[in-house]
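S.K.: based on what follows, work out the 3D shape:
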Amino acid sequence: MIEIINKQIVIDGKPELIMCGEVHYYRLARSEWQDRIDKLKDAGCNAVASYVPWLCHEPLEGEFDLDGHTRPELDLGEFIDLCEANGLYFFVRPGPFIMAEMKNEGIPFWVYEKHPEVIPHGWDGAEATTRTLDYLAPGFLAAARSWYAAVMAVVAPRLHGQGGSIIGVQLDNEIGMLSWVSNCPDLTEHVVGDFTEWLGRTYEADKLQERYPFHRCDADVRLAAIRSPEESYAAELLHDLGYYMRDRFARYVAVLREYAEEFGVRDVPFFVNIHGTGGGRGFTYPIGISQLYEAYTQAPGYLSGSDIYFGDLTVSNFQDLYLINGFMDAVHLPNQPLTSLEFECGDGNYGNNFGGRYDVSAADFKTRMCIAQGNRMINYYLMTGGSNYRMDQQLGDGNDRVAFTGERHGFAAPVSPEGELNYTYPRMQRAIKTMMAVKDKLAVMNEEHDGIAFAFIPDYYMTEYRYPKSEKMNEILKNIEANRAYGGWEIMGRGMLLAGYRFASADIQNKPLDPAATPVLALPSARYLSAAIQRKVADFVIAGGGLLLYGEVPQLDMEGKPCTILSDALGIQVEGIVQNGPHSWPSVIAEGWAAGRPEVHTHFAQRLAPGQNDVILRLYDSGFVCGVEATAGRGRAIVIATAYSGDVPLFKTALERLGAQAGLTHDNRYLGIFTTSTVNNEGERFVHILNLDGFDKELRLTDRGGQLFGGRSIRIASKDGVMLPIGMTFGEVRIVYSTAEITAVSQESLSFRLTQAEDVIALDTAREILPSADYSVEEQDGVKLVVSRKHAKVDDQLTVLFA
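M.R.: Now for the predicted structure:
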């Protein structure tokens, strides 16, 4: 029995942490399956995942091979059974779309040939540049249902609870991504007709005619009007098309679930994965959340999963990963946990030309941060490489293979196509085994927060489709894109994390905003913000909340109509903007409580009339105000309406003035350190620390004013991470604290990875600690201190033995 309760994955009554690796059975000879499974198990994983490629299993309509009668490696059931025989859970990803560098993204060629009406056209009727399809077109759904009937016949008898090991099913893959990245909305005749019906359900007739002054009942007219919109309704179309696509994707997911359940797949979670990271950053990732959150929050039984492609985790991008995990959690239903369904691992050499070379810390750091933020499942993608076979059907495309990467596939994976381990495998293995050593603890822990939330506005990321000829669309989207991330993430978000703040995210669009639950809100704001959200934020401040606004004070709603609800509530007027010019380099000076800072250059600032509010930032020379501290009702807002610099103390002071104190802090002046903590209901804790820089750092940690680890200084090695226990009990042994990381637990011993020149493990236990040449034992204030005699950089393994 699999249950989703309290943000946990509970299997047969026990909360589980799932560490999974993607192995494409169809890209390996059957004789290689066991070897790759062995390497996955050696890495510490307890589950296997795989796509199931429709293209391979039904290359010709009606001619299925799911049992290997045409190619032995296509025996899906045998592969799942082998994983189960090895004691591993299985996570199945049957598409219909799978991407994975497959031809047609894994859709058989015959689907396109038989149903040409499902191939979309986009703006101005241009043909789609990707191999996307109209998800809800009757022809495509009929073919997809037939595919699900065949594949679920293999899956259903192998479900956990039915005698098998399958614990989850992913419905499709990266839904909407192809259309978004190509800016080509799926505007088939069917979609435009469906959109028209949706508009009729959404708006009253008079309002709808006002928004779209053309004959919507005429199929040809509406097709032309939507594909080539006029400027008079371009902003309305931008808004409505985004909302419609959310609804369309949710309906598509519900249909796929209906098919799966029709063919016997029930009582396991159905997953929807979220796309959007790119170029080593997360700026566009929330577009995937915005597109799909209605799909996985529409009913119980769904889980969302991230696609994490960041490369190395460094000071430049660590806040991106922290924020997108928070944004996912912000839109979740109360019981839904975080998971990651494509968690990048390996060396980044995707071009097979040594053009990518990730540091060994990459997968380790991302694993540690995601686990600290509550991820209950991570699927390492791609764990093993393989090969792309030639299809029996001649495709005439230059190689006739099932994929477009050549013969070898997954050359960046920790396990190469030939089964060799690359240089990233040992560090990834260390991270996985560290998590699994204490999986029972981590499976029920949640991150601790400091009374502050980072605002998430799904509609700020509903920018997947823009008509290239529309100035109005582009004006709105340009401003939103400039303010929704970038400075808000890189300056405010990064500054908050470097100052030691552990913060949640809040969906301020769809959920209540209450100062009792969220005392302080950090809001990256654009010039455009809906009236409903402006009203909600204004009421939040008036009711006693603290607001840190970075970016622009909103002056318009999301369709470009004047709306100043928030600025009016704060007693601020916006009088204009100042920008860089060919020979103009505006600078900002600080005053009031922010005074004493150096003057800094800015490329943008709003000119504010502060009213009765206190000025904290203004432009040199002109004296225009661009930063204020405002009061409204029982609350307070600090507004930074300029592109300011990464001044960590400024953000720390601002948040403290708003009432938020950083609970977990350190004293290393070089920053470049990420810290957070997790706790369970028994008060057991882990302190998570990442040294993101390439040099060792010495620090002392303070928690709510009290020193941790007995006040000892801790040295965090270059590009290393640690997860240190506090108040953690294993049987009759309680770890009061430890500067070493737990690696194994048994009745007779506790094993650790040493991190210091002299590690200290403080134990509260009546059990006798057996003597060892590796450590000494002394008592202090009723606690037994186990002091390592080994330097971590010489030998980092230590086992404490008990009688």
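S.K.: contacts and neighbour counts: CA atoms only from here.
M.R.: Will do.
S.K.: so how far is residue 742 from residue 799?
M.R.: Separation of residue 799 from residue 742 (C-alpha to C-alpha, to the nearest Å): 10 Å.
S.K.: between those two, which is the more surrounded one?
M.R.: Ranked by neighbour count (other C-alpha atoms under 10 Å), residue 799 and residue 742 place residue 742 first, with 23 against 19.
S.K.: now do the shared contacts for residue 799 and residue 742.
M.R.: Where contact means C-alpha atoms under 8 Å, 6 or more residues apart in numbering, the residues bridging residue 799 and residue 742 through contact with each are 750-752.
S.K.: one more sequence to fold, the one below, so I can look at both together:
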Amino acid sequence: MKRVECRDGKFVIDGRERFLFSAEMHYFRVPAGDWFDRLEKIRRAGFDTLSFYVPWFWHETKEGETDFEGRTSPERDLTGFTRLAMEYGFDLIIKPGPYIMSELKNEGLPDWLYMKHPDGIALTSEGKPHPTRVFSYLHPGFLDCVRKWYASIAKAIRESDAIMIQLDNEVGMLHWVTSTGDYSPVALAHFREYLTARAPELLAELEAWSYGKQFGFPLNVEYHRFMRQYFREYLETLSRFMDEECIDLPKIINIHGFDTLEYAKRGKNYPIGVSQLKAAADIPRAVLSGDYYIGNIVHENFTDISISNSIMTAVENPAQPLFSAEFQSGFQHDRPKLMPSSIDLSSLLCIAGGMNAINYYLFVGGRNPEGSGLMGSAHDWQAPIGASGELRGSYNKIKELISTVRPSEKELLNAKPAFDTWFGFISSYYAGEFFAQDGYPFARTKAHRDMATFDGLLRGLFLLNYTAGAVDLEAVEEIDPTKRPILWVFSGPFMPAGVQKKLVRYMESGGRLVLFPALPEREEHGRECAIIRDRLNVEKGKERDWSMARIFGLEINAFYTESYRELSGLSPFGFDEEGSACAFYGSVGQGEIVMLGCGIELEREYKLEVLRRLCEHLGIERNVEIKGEFIDAWLRKGEGVDFLFLNNYDDYDKTITVKTGDLEFEATVKGRAGLIVRLDGSFRERKKFEARKAVF
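M.R.: Coordinates of the predicted model:
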């Protein structure tokens, strides 16, 4: 094992700061005789790191009988594979589960485990086995088997050039996709302990509950919070098991959430996974990472990556880098057919947003061991290196990207994204995946949060070439207006009381808050709580779904409006169909409130004019100004060297004028391509001279 630290947003390995380019290769899916060929091709592409799962079912077919040396199959020779990978100079990211997903039956668990501990399967609120047969994570019998599995794999990890290990995979995903929690006796016992410490007033309801009944709304809210702590405690337990085996490495917590569509995918639900697992960020040596599967990146979905990157940076340990342990270089289905340009552009966008480590998943295709695949024998994944070893177009795109980054690796690692403005992340708005099973409608909150953020104002900021960082409003003690002078916050009719108080203090101390589209009147449990409304001294009037509004004189269709009365000292700038104020701004202490009680979805981009006017009112300045057709522009600022990223998501070339600081120059960005421009002293002097010649 190597000595690995997380320091100031970077991985530091054996004392050297590293930008990690890692390739995912599943040795158990590639004939052992082809391992040399695949590793050589990975090395030629410029990678320094190799990542792989270690499937429990594959190496321990019978309890207590493990094979890591290839006695029963050459593809089980994990020891030989890791030794070969080290001979090629690769550092290793090892992912021993227990759950590995990866389109395998039982998500990679051995059959004997289910037969040994049938009582360990999670139960639904009806008392039936969970539809995915997921184990209750803290079931003692299950954990005892996991501990023994970790002990059996530990020697291979200790003797390798491992730099990270991954604890499980996508914890909570099986619960989210089925909208079904865990109501097993083990989980309920932990829930009682949680309530005793956090909400004892709800204990009586839980004690009276039985399978088939519903939780009341406040109890259900606490159940969502509890499950997030349950996931954290499980991951902390796995971490302790690794510590017991003297494996002192960063431990990856991998987060799920991008949605499958045909041509392009969306990240609207990614914050659900973040909300489920962000509590694990404070586990010692934990490294949060994300599954980034955007499909083909296009004008309609590129902002989902930008928003997701900002949220991840807000919730993770600030010492760790922004990192994706599963960064799409292929996909499990053959649709959408992934364009190499999409992989290139999504990589450039994430690096622009601060990502300093990427594991391309899946980089090498293969075939599933007999009878183990959920989708049959093939597991080609549209990988840059196909199952037969052929090189695809995405291989050369990634190789070119790595060769572009390497010469400036050190300077890039020490350059951070320059954000123009900030938005607030409230994870409670994404903690509702189990409401449906208790009969509570969550559809309206879900629809409003998605339309107002991923399809609304936050998306619009990026379309107007503003870059936006994020603040985890439920985690920070205070929001410093000198560091984040303007804050955009999506709000539903409820908002945690603590967040409401923070936002009031933020405004009073000089912060400028943009709140949309609802003024909260309740706290997270549904009880009346209108701290912000009371501080503004306004009254709410009518609420409407899907109506017209006039904002800054521009008539728009809105998915939601609410009107206000008693606007003493506040200035309206928007009106609903009846002419009542639905948007206003005004002073609050030393700061300002901008209340947009109007739900704006950018299904028609003429509505960007509303956002443009808001940004002008707030006086937000861009770090990068683009004149000409839209190009997605980002700046990473360092000490003496900055990096400008220009991405063109359209299929034709664009010539633009770029202005950043005192530097202005013309650039041509080819269709479906991006540029990285290194801005150091020589570049600035040359461009200033050329501009002076052009003027005279």
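S.K.: follow-up on the earlier one: which ones among the shared contacts of residue 799 and residue 742 of the first structure lie within strands?
M.R.: Counting by DSSP state E, the part of these found in strands is 750-752.
S.K.: how about the nearest residue to residue 679 of the first structure, chain neighbours excluded?
M.R.: Setting aside the residues directly before and after it, residue 679 of the first structure is nearest to residue 685 in space (C-alpha to C-alpha, 6 or more residues apart in numbering), at 4.4 Å.
S.K.: I'd assumed residue 734 was in contact with that neighbour.
M.R.: No - Residue 685 of the first structure is not in contact with residue 734 according to C-alpha atoms under 8 Å; the separation is 11.9 Å.
S.K.: which neighbours do the two share?
M.R.: Residues touching both residue 685 of the first structure and residue 734 by C-alpha under 8 Å, 6+ apart: 727-728.
S.K.: neighbour count for these two, which is higher?
M.R.: Using other C-alpha under 10 Å as the criterion, residue 685 of the first structure and residue 734 rank with residue 685 on top: 24 against 19.
S.K.: how about the more buried one, what's its match in the second structure?
M.R.: Correspondence of residue 685 of the first structure to the second structure, assessed by TM-score structural alignment: residue 642.
S.K.: before we move on, back to that, need the contact list for the residue nearest to residue 679 of the first structure.
M.R.: By C-alpha under 8 Å, 6+ apart, the neighbours of residue 685 of the first structure are 677-679, 725-728.
S.K.: so which of the ones in strands among the shared contacts of residue 799 and residue 742 of the first structure is surrounded by the most neighbours?
M.R.: In those, the most neighbours by other C-alpha under 10 Å go to residue 752, 22 neighbours.
S.K.: how far away is that residue from residue 797 of the first structure?
M.R.: For residue 752 of the first structure relative to residue 797 of the first structure (C-alpha to C-alpha), the value is 6 Å.
S.K.: give me the number of residues near the counterpart of residue 288 of the first structure in the second structure?
M.R.: The equivalent of residue 288 of the first structure in the second structure is residue 273 (alignment by TM-score structural alignment). Residue 273 of the second structure sits with 24 neighbouring residues when counted by other C-alpha under 10 Å.
S.K.: tell me which element residue 273 of the second structure falls in.
M.R.: Secondary structure assignment for residue 273 of the second structure, by DSSP states H and E: helix 270-277.
S.K.: the helix or strand that that helix is followed by aligns to what range in the first structure?
M.R.: Once helix 270-277 of the second structure ends, the next helix or strand along the chain (criterion: DSSP H and E) is strand 286-292. The counterpart of strand 286-292 of the second structure in the first structure, using TM-score structural alignment, spans residues 302-308.
S.K.: give me the mean distance between the matching stretch and the second structure.
M.R.: Superposing on the second structure and averaging over aligned pairs (mean C-alpha distance after the TM-score superposition for the first structure), stretch 302-308 of the first structure comes out at 0.6 Å.
S.K.: show me how far that stretch is from its chain's centre.
M.R.: Centroid separation between stretch 302-308 of the first structure and its chain, computed with C-alpha atoms, centre = their mean, to the nearest Å, is 7 Å.
S.K.: aligned to residue 469 of the second structure, what sits in the first structure?
M.R.: In the first structure, residue 469 of the second structure lines up with residue 504, judged by TM-score structural alignment.
S.K.: swap that for residue 316 of the second structure, sorry
M.R.: Residue pairing (TM-score structural alignment): residue 316 of the second structure is matched to residue 332 of the first structure.
S.K.: so that match is in contact with residue 297, correct?
M.R.: Yes - using C-alpha under 8 Å as the test, residue 332 of the first structure is close enough to residue 297 to be in contact (6.6 Å).
S.K.: now do the strands in the stretch 151-300 of the second structure.
M.R.: Along the stretch 151-300 of the second structure, the stretches classed as strands by DSSP state E, counting those that start in this stretch are 162-166, 251-255, 286-292.
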